[in-house]
Structure formats: structure tokens, C-alpha cells
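Participant: please work out how this folds:
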Amino acid sequence: MIPARKHRWFNAWFAAHARSRIQGTFGAVLARGLEATRARSAEAPLLLVVNHTSWWDPLVILHASQHLLEVDGYAMMAADNLRRLPFFALVGAFGVDLDQPSDGTAAIRYAARLLDRPGRAVWIFPQGQERPSDERPLGFRAGAAQVARVARRAAVVPVALRYELAGEERPRLYMAFGEPVAVPPAPRDRDIEAAREAQELAVTAELDRIHRALGKAAGAQGLPLDVDGFRWVHRASPSGVGQAAERLLAHWTRPRAPLTPRLPGGGRGDRS
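Facilitator: Got it, this is the predicted structure:
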């Protein structure tokens, strides 16, 4: 297992870089449940269980930790990726080799130790690799459920991420933070499996919530301020230069009505 080497100043700089990249790429960022999750973080550490769907996910969760939730965030990452991109350790990533059971056990204990106080958060992608956001079942592994069993003080919050082209120049980013996962009672030999199933169902429900909001947005010709609890976190202004260029091109290329030929006597063509 590779421990995190979080560095305060580098974390602040890289999180600002992530926010700049996100706001420069996405036309809008919309979130649901953000305020409730931020308030919950003041009362308990957060284990944030999230689907993995895009290259953008690490930058999004870093931005969410630093600027939206305002928590001391960490994340579990594949050890091979962390060796390839070691700077992520400086923003709270710790590496685990999923093919090594002893490594997984060490990472679970490490994550549980991090979740020792309010204001702390650990993000886990239980799918282990990128998957389409509409794939069902999501295919969660049991690691996050094992962390939840050890870190009893932590609130397990399901999070859904989706990136969507919405008839606009730039894509939109949707984030949905759900209510803490309540694990159903189960025999002791099935408690991990029950927790894993509960976490997967909770994240699936948040992805379905985003899907419904997209349907309402399509019917309303663009998403209003509040649809199913989603609110704007960031909204880019349309490009004035681009809009002016489009209007000018539309004017230049608009079909012109054909001129009526003049007759030799000064009149115009047959008007019958």
C-alpha cells in the first residue's frame, strides 16, 4: 500500500488548478444534496462512495473536497496509477493493489484511521475502473463496505457523477449527493455483502435521479435553477465573440430572394 503524502500548499494549488480546468471545460456544474452533505461533514467523517465514469473524476472529487464540501479529503487509488502519477499522493491519494489481499487489508485499515474526526472525508470508487454511467449493475467491489464496517463513526454517503452533452457547446457535469446509506440487517457472515449491495443500490439511485433530471431538462428546453433539487454550482457565460460570429455568418449566408427581371419597356415580368 502507498500512503498519502498530503501537502497543504500543493493541495491548495492543485485544487485551484482542478477548479480552473473544470470551469474552463464544462458549461455548467450542477449538484444536488451538497449543502446537506457539507453540514453532515461538521458532525461526522464522510465515507463518499462514488461511481467511476471518466478521466475527470479525480479532479472533480478534489475540487468537491476543497471548494464545495470544504473537507480534508483523501481518496483510494489503484497503486499502479499512483506510481505513474505520484503527485496525486500530495493531494491525499493513497494507493492499493487490488490483486494483493494483504495490500487491500492495509488500505482498509488506513482509510478507517483517516476517518477519525468530523471534517475528514475519504472517497472510494468501488467499481475499481471506469464504467459507463448507465451500465447496470454498477459492479461494486466490497472494499468500501469493509471500510464502513471498521470506520463506525463515518457517514457513508453515496455520490453519483455524470457528464452530459446537453445541446450546448460545452458539456455539463452533474453531481448528486444522497442520504447516508443504512445497511439492512444481515447475518454476520453476510454483513459485508449486504453493505456492498446497499452502497451500490444507493449510488444507482442517485444516477437514476440525474437521469430523471435530464429528462425534465429536455422537456423544459434547458435546466431551470431547481429541478429535483439540482442547483447551479457553476455556469459559464456564453461566448460573446462566438455568438457575434454566428449572427454575422447567418446574415452573410441567408438565402436572398431572386430579383424580378425588368422588361424592355421598363416594366417587370408577368404578374398574372
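Participant: contacts and neighbour counts: CA atoms only from here.
Facilitator: Noted.
Participant: tell me which residues of stretch 111-127 come out buried.
Facilitator: 111-112, 114-127 (16 or more other CA atoms under 10 Å).
Participant: same question, stretch 223-241
Facilitator: Of the residues in stretch 223-241, L223, F230, R231, V233, H234 count as buried by neighbour count, 16+ other CA under 10 Å.
Participant: make TSV out of these and add secondary structure.
Facilitator: Below are the buried residues of stretch 223-241 laid out as TSV (DSSP: H, G, I helix; E, B strand; the rest coil):
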residue	secondary structure
L223	coil
F230	strand
R231	strand
V233	strand
H234	strand
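Participant: between these, which sits nearest A42?
Facilitator: The closest of the buried residues of stretch 223-241 to A42 turns out to be V233 (CA to CA; 20.6 Å).
Participant: right, and D97 touches L82 too?
Facilitator: No - assessed by CA atoms under 8 Å, D97 is found out of contact with L82, at 10.3 Å.
Participant: from A39, how far off is the closest residue to G178 other than its chain neighbours?
Facilitator: Leaving aside its sequence neighbours, G178 sits nearest to P158 (CA to CA, 6 or more residues apart in numbering; 5.3 Å). Using CA to CA, to the nearest Å, we find P158 at a distance of 15 Å from A39.
Participant: equivalent analysis for L82, please.
Facilitator: Per CA to CA, L82 is found 31 Å from A39.
Participant: who's more crowded, the two?
Facilitator: L82 (19 against 12; other CA atoms under 10 Å).
Participant: for the comparison step, fold the sequence that follows:
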Amino acid sequence: MSDVGTAVTLRSDDDGAPSPTRHKRPWFLSLARGYARRAIARRFDGLFVDGLAEAARLVGQRPVLFCVNHVSWWDPFVLILLDEALGADSYALMDDVNLARLPFFRAVGALPIAVEGGAVARRQLDDAVRTLDRPERALWIFPQGRQRAAHLRPLGFKQGVRLIAARAQKAGAVIVPVALAFPWRQAPAPSVVVRFGAPVDPADTGGDELTAHVEARVAAMLDDIDAAIDRAGGDRSARGPGQALVAPRVENAEHGLGARLLGRLLTGPR
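Facilitator: Predicted coordinates for the structure are as follows:
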């Protein structure tokens, strides 16, 4: 969901069809990034990302289809910050019912997908894949099609992964599995943890096996996130897995006015 390529000026493709990028507004995306960063800093104990450098390198080389599990209402705001960190011009599929209710998401790169499927959904998939026409372009999808707690198994990925991958393969796009979790780290609020997996070439794993393969990769990374949090135990000062895009609260807690007053009350005057 980046402003790379000044997507606002793209109104139609070479064949005259309306461009799927036409609703994106870089100025609005910039505002959304600021809002997302502030909101996540207030509500969560940090945003940690593992595998970011490799994912960003890949985005610079070819178009990427990111397949991420869907946990909560906060997921789109996490994606907005990931897009900025990746240096990508990203788009994301969003069910048409919610997109009609929240049309401002179009301005940050949301594209509609019909919840009932059928011919309309297939046309929308074709439109979405047209965004993957160059390096630095990325398309995010939630293969579950609904919110589901990260610890529940199976994750329940639908065959949209296979359908989109078959279309994206012609553009040279690669699939990157992404795990998203909101674990608690002995803090007043959960953290946001993201892990990018190794790329999957649709040409190497095709057909019905592709969806199962991507789902298994995401599930394994979610298990790895849980294991990393468990190893940290009760040490809240331990950094989350990966790079911190939004600093954890503990880094600032010792220096805040409230913390200083509480310390004075507990220890008495010196």
C-alpha cells in the first residue's frame, strides 16, 4: 500500500480496461500510515517483524503474492505498516460487503472480492492479479476468508490461493506465506508479531497441493512464534521475535511521568 509508482495517475490499462489501482490515493495512504502507527503504539506492546529484509529484497525483484492468516480487525492496519517497511506498492483483497461499508479502504489499496464467489469473484480475481505486473508490486490475501484465532487448527485456507496463484504465475509472481499473531508477553497489552516465510514458486507446487502447502507453512510459523514467546517466559523486557517496527511499551515505561511517580511512592524520598 505504498505510493511507489504514483498509482493515483493510473486510470486505465493498455487494453482500455479500468485499472485496478485507480482508487488508490498516496496522500490518504500517508495519513493512514501515521494513524496506524499511533493506534498500534497505543493498543499493543510493540510490532515485531521477522524475515523483513529478505521479503523486501524479494519485492524489489519481482511481484509478490502475500498469503497471511486473518486474526482480527487490526490486520489491515498492520499491513499498512508492513507495506511501508517493504517499500512495496501493495494492494489487498477485501470482501465486497465490508469494503462497501468502509469505502475509505479503497484509497489505501483495498480491492473487492465477492463473498458469494461465482463469476463475479473470478472477474475480481483477474482484476486483482493485474496489479502484479512489475517488481515492487504486491497483493495481500487472507486465504481463510474470515477472522480466526491464530491458535486454532486447521487454519482453513480456501482454494483462492490456488486460483490467484495460477493467474499470478504468468506475471512471474512468487508466493510468500506470512504468519500474523497477537501474543501476550507478560504485558498489559498483547504484542503484534509477523513472520515472513520463504518464497513458494507456484510452478514448483501447483494444483490443489499449493493451498495445503502454504497453509502448512503459515501454521508452522505461528507455532514458531508461540515457541519464541514461551521461551521468553515472564521476561517482559525480552524483545519480541524479529525487528521492532513499533517499539514495545517497556522501552519507554521506565521514563514516563507515571512510572517515576509510582517509583517515588514505592521507594520513598531519597
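Participant: which stretches in the stretch 101-250 of the second structure count as strands?
Facilitator: Assigned by DSSP state E, counting those that start in this stretch, the stretch 101-250 of the second structure shows strands spanning 110-113, 137-141, 174-181, 192-196, 243-246.
Participant: how close does the residue nearest to the spatial centre of the first structure get to V183 of the first structure?
Facilitator: For the first structure, L161 is the residue whose C-alpha lies nearest the centre (CA atoms, centre = their mean; 3.3 Å). The spacing between L161 of the first structure and V183 of the first structure, counted by CA to CA, is 22 Å.
Participant: the stretch 101-250 of the first structure: helices as residue ranges?
Facilitator: With helices called from DSSP state H, counting those that start in this stretch, the stretch 101-250 of the first structure shows them at 101-114, 143-150, 191-219, 240-253.
Participant: to which residue of the first structure is A100 of the second structure aligned?
Facilitator: Aligned by TM-score structural alignment, A100 of the second structure pairs with R83 of the first structure.
Participant: what lines up with R141 of the first structure in the second structure?
Facilitator: So, by TM-score structural alignment, R141 of the first structure is matched to K158.
Participant: contacts only, for its match.
Facilitator: With contact set as CA atoms under 8 Å, 6 or more residues apart in numbering, K158 of the second structure has these partners: P143, Q144, G145, T211.
Participant: try 7 Å
Facilitator: If a contact means CA atoms under 7 Å, 6 or more residues apart in numbering, then K158 of the second structure has P143, Q144 as its contacts.
Participant: secondary structure element for A56 of the second structure?
Facilitator: helix 52-61 (DSSP states H and E).
Participant: corresponding residues in the first structure for that helix?
Facilitator: Under TM-score structural alignment, the match for helix 52-61 of the second structure is residues 34-43.
Participant: still on that earlier bit, which position in the second structure aligns with the residue nearest to the centre of the first structure?
Facilitator: Using TM-score structural alignment, the equivalent of L161 of the first structure in the second structure is L180.
Participant: quick one, what contacts the aligned partner of A198 of the second structure in the first structure?
Facilitator: Superposed on the first structure with TM-score structural alignment, A198 of the second structure falls opposite E179. Contacts of E179 of the first structure were listed using CA under 7 Å, 6+ apart, and they are V157.
Participant: try the one 5 residues further on
Facilitator: Counting by CA under 7 Å, 6+ apart, P184 of the first structure touches A194.
Participant: pretty sure the match of L161 of the first structure is in contact with G197, am I right?
Facilitator: No - using CA atoms under 7 Å, L180 of the second structure is not in contact with G197; the gap is 11.2 Å.
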